[in-house]
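Q: Provide a 3D model corresponding to the input given below.
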Amino acid sequence: MRATMDTFQAIADPSRRGILMLLTKDKLSINALAGNFEMSRPAVSKHVKVLYEAGLILINDQGRERYCELKPEGFDEIKNWLIFFDNFWKDKLHNLEHLLNQINPNNEID
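A: Here you go, the predicted model:
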């Protein structure tokens, strides 16, 4: 399934991040997920739907239960965004270090 919701909007909600954290341990039914929150099962189902539409989780029907599990490739956009900014700041710090070495080539503290 192709993601239809913005990944960053999906993870903006603390309840949805909580659901994702729970799913790092094991796949869980929507009922099992709902037992971890002080909200109704329909409210948890809505959060699950958002995560599914963002491509962050898979939902599999097993009998009368619907099980959710993480979809690793769904996190690629987040991972790539973080890598970009990690590299951005590393470059900035490297440039600062280079500039400071030019100003004080012996690395002596005055």
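
Q: For the rest of this, base every contact and every neighbour count on C-alpha atoms.
A: Fine.

Q: how much space between residue 25 and residue 75?
A: Noted for residue 25: a distance of 16 Å to residue 75, by Cα to Cα, to the nearest Å.

Q: now swap in residue 11 and tell me
A: Applying Cα to Cα, the value for residue 11 to residue 75 is 10 Å.

Q: ok, these two, which is more surrounded?
A: For residue 11 versus residue 75, neighbours defined as other Cα atoms under 10 Å are more numerous around residue 11 (19 against 15).

Q: List the buried residues for the helix or strand that one falls within?
A: Under the criterion of DSSP states H and E, residue 11 resides in helix 7-12. Buried positions in helix 7-12, judged by neighbour count with 16 or more other Cα atoms under 10 Å: 7, 10, 11.

Q: this one as well, want them side by side:
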Amino acid sequence: MITRRDVFQAIADPTRRAIIQKIAHEPLNLNAVAETFDISRQAVSKHIQILTACGLVQITQKGRERFCEARLEQLDEVTTWVEQSRKHWVSRFEKLDNYLKKVQAKDKNDGTI
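A: Below you'll find the model as predicted:
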């Protein structure tokens, strides 16, 4: 049984990010995905299992083939976190910038610069 993983675990690995990017444009069968990587088909399958467990990939059976389809809406969680983090750090850097301007102005007034 595969345990539930989060999206951040999935995108932490460069191979998994490459798989997502590859199938984002169109669903591909497992062999087509595996052919583009210099790792074993079994290793690619393991990455796809992880992507499936976190909801970024959906596997559908069409005849004898299994196709991987990207479910990019799951990346909204990452987008939300990045935006919140960006706002936090922009605010922190603005405060630092203001502090440095005050220190520089004080130094100019004291004649030390």
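
Q: quick revisit: mean per-residue distance, the helix holding residue 11 of structure 1 to structure 2?
A: Helix 7-12 of structure 1, aligned to structure 2 and superposed, deviates on average by 1.8 Å (mean Cα distance after the TM-score superposition for structure 1).

Q: and that helix, what other elements does it pack with?
A: On a contact count with 3 or more Cα pairs under 8 Å, 6 or more residues apart in numbering; DSSP states H and E, helix 7-12 of structure 1 meets helix 41-53, helix 76-103.

Q: Can you tell me what sits against that helix?
A: Helix 7-12 of structure 1 is contacted from outside by 16, 17, 50, 51, 54, 55, 56, 77, 78, using Cα atoms under 8 Å, 6 or more residues apart in numbering.

Q: which pair in those spans the largest distance?
A: Maximum pairwise distance among the contacts of helix 7-12 of structure 1 (Cα to Cα): 16.9 Å, between 16 and 77.

Q: Neighbour count for the two, which is higher?
A: Using other Cα under 10 Å as the criterion, residue 16 of structure 1 and residue 77 rank with residue 16 on top: 18 against 13.

Q: which residue sits closest to that one, ignoring its sequence neighbours?
A: In this structure, residue 16 of structure 1 finds its nearest non-sequential neighbour in residue 47, 6.0 Å apart by Cα to Cα, 6 or more residues apart in numbering.

Q: count of neighbours near that neighbour?
A: 18.

Q: Trace it over to structure 2, please.
A: Taking TM-score structural alignment, residue 47 of structure 1 has residue 47 as its aligned residue in structure 2.

Q: how close does that match get to residue 57 of structure 2?
A: For residue 47 of structure 2, the distance to residue 57 of structure 2 - Cα to Cα - is 10 Å.

Q: Residue 38 of structure 2 now?
A: Relative to residue 57 of structure 2, residue 38 of structure 2 is positioned 21 Å away (Cα to Cα).

Q: So those two - more neighbours on which side?
A: Taking other Cα under 10 Å, residue 38 of structure 2 and residue 57 do not tie; residue 57 has more neighbours (24 against 9).

Q: Who are the contact partners of that one?
A: By Cα under 8 Å, 6+ apart, residue 57 of structure 2 lies in contact with 20, 48, 51, 68, 69, 70, 71.
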